[in-house]
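All I have is the shape, not the residue letters:
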């Protein structure tokens, strides 16, 4: 059976991109974000590849994601970025030897309710201005007292998250880093600040630990800066194929609402991919795809199972031709702009109907 839509994941690209991270922050340890099914790339094969390549910790959002890895026998350290939400979760996290990112005092109470013999591993997250998760900076002395009260806890360090790191001219990132440093001056414990954008654009955020996500998957987190210029390679290649080619007269409408009108007599191709596969309905006419190494362009609205494309620049296109939707040559971060979204959403938004294959895994 020939798949309609295939996402090919090149695991060697992950190893390349991890190398870029290490060159940028050679003195930092790496906590690799594999949450959201490794940004849609497949958490288990991606995690195995990154562990084999020597990442220090894997980061997921929640216990459920961590358990997917543990059930696949991924035994590397795993951090829960949102921590735990119940005593039962806390107990299971301890049993699975997970690192718990603690961001509120009610979570400390959960951990303190566990047996004194529990081997806890945890981070404290501080809110330096993003105002999403994290303890107020004024709580740092109280947190230090908590650690002193529990000398058996395995404290990993302090982290924060940057709100505007993808805006290199925005001074707020520098303010966040300064607040973090000031709040922890003279206090023991490793520090972690940088996400992918912070890692690339803010050298002062490359502290004891870095937490790359998007960059590992080969996308640039910075507007106007290409992944290729950073040495990053896209790990995902999303493809479908032409299932029909028709010729229409000038003025004929195409697709739902006849939203596209042919400006001249022209060939229109039908591609077997739609919003039920993860091709956003918000993509506008003019969104590029690639056929026979040339660009064709979306013509009309995305439907559930199909898109229609203008084939004027690919006159030899024929039924069965592969159609590249994003990947090497069509960066996801640039394609996402045509839907008014980010590459994160494209990568994470593929559905179960897409066939995945992983290439170039570790021997």
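Yes, it's here. Treat the numbers as computed from the prediction; the structure is a model and nothing was measured. Numbering: from 1, shown residues only.

From now on I want contacts and neighbour counts done on CA atoms only, so please keep to that.
Fine.

Do a quick rundown of the helices in the stretch 151-300 of the chain.
Assigned by DSSP state H, counting those that start in this stretch, the helices in the stretch 151-300 of the chain fall at 172-183, 196-201.

Got another one to weigh against that:
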């Protein structure tokens, strides 16, 4: 088998979820597992958290269906609601909770007769300007849903644009907007995403929605004492498949981007952009070889990448190469650090690991 595996540490996932709960002991924490559990495998993650999470958050009915077919009976919130009125029958049958962010969704719900009232999360556009009702519309929408026999428990929700920043007036305005509405409506509130869970206790509500932090990525602009306690869940582990030493002035890889300045020992590693490793990774992007830091040398290829291991004499064919995560000796390379070298964010790296990379779970799910 080609030596490239994404190891998923379900104990680390549970650790991070419990950290989210400790951050907000008076809130319930919905585990957000959309985008196939941020690339980690939604069903495996849901099974690992099924005894702890009061609900799971997903982006679509398709994602909820995977969980229900896998035996997950925990409540599931459709964070974007339905995409067509036809989906309401399955929302009802699967006992899902749903966001309502647009007038057409409200109209569709009022025209439908469910077997049991459907819990609804009213989304407010408090300043993100993606989904949600304008603040001056919310009271009328809330009242219409209160009056609708189709609707069960009601919550108010919104999403922060800048909660990751160390200081943000925009965050403060969003918070004030939604808290004012919640007070006037006497509505249970869900505001806190991962950064707000970690750093903004004033945003904690009836339900928080930790997402990327569950997978060990720190979403804060500046790490704090709590976020430093996150543990990596995915370790993307490859091996050295070839070694060679080249002289000074030699160019490595497509386009010859990397040019050696001295005799250089180059390792070829069994991973590339065809596996989801970012092709934009710059020379100098860190990896761990036998638990020691080394750096990318040359452009990433589809199935391979090249690393300068001149300072790691023990590197050999078959040596472990950790592209992010935890090495066998316990050394950790943060996916956030790798993402910075790729001019992107951890979300794109984690969700970008392609299906041809096998996931291996520990403990077995």
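Now that the structure is in, tell me what you want to look at. Source: prediction; values computed, not measured.

Can you calculate the TM-score here?
Comparison of the two superposed chains (TM-score structural alignment, normalised by the length of structure 1) gives a TM-score of 0.96, and 360 aligned residues with a C-alpha RMSD of 1.5 Å.

coming back round to it: switch the helices of the stretch 151-300 of structure 1 over to CSV; also include distance to residue 138 of structure 1.
Shown next, in CSV, are those (distance: least, C-alpha to C-alpha, whole Å):
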stretch, distance to residue 138 of structure 1
helix 172-183, 8
helix 196-201, 24
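
right, so the ones you listed: which one is the most enclosed?
Among the helices of the stretch 151-300 of structure 1, helix 196-201 has the highest mean neighbour count (mean count of other C-alpha atoms under 10 Å), at a mean of 23.

That one vs structure 2 - mean distance after superposition?
Its matched residues in structure 2 lie on average 1.0 Å from helix 196-201 of structure 1 after superposition (mean C-alpha distance after the TM-score superposition for structure 1).

surely residue 299 of structure 1 meets residue 260?
Yes - between residue 299 of structure 1 and residue 260 there is a contact at 5.8 Å, judged by C-alpha atoms under 8 Å.

which element is the residue opposite residue 338 of structure 2 in structure 1 once aligned on?
Using TM-score structural alignment, the equivalent of residue 338 of structure 2 in structure 1 is residue 335. Per DSSP states H and E, residue 335 of structure 1 falls inside helix 332-337.

Mean distance of that helix to its aligned residues in structure 2, please.
Once the two are superposed, helix 332-337 of structure 1 sits an average of 0.6 Å from its aligned residues in structure 2 (mean C-alpha distance after the TM-score superposition for structure 1).

How far off centre is that helix?
14 Å (C-alpha atoms, centre = their mean, to the nearest Å).

elements contacting that helix?
The elements that helix 332-337 of structure 1 packs onto, with contact taken as 3 or more C-alpha pairs under 8 Å, 6 or more residues apart in numbering; DSSP states H and E, are helix 343-348.

10 Å instead?
For helix 332-337 of structure 1, the elements it packs on are strand 236-248, strand 288-291, strand 322-326, helix 343-348, judged by 3 or more C-alpha pairs under 10 Å, 6 or more residues apart in numbering; DSSP states H and E.

Pick the most deeply packed of these.
Among those, strand 322-326 has the highest mean neighbour count (mean count of other C-alpha under 10 Å), at a mean of 23.

Perfect, that will be all.
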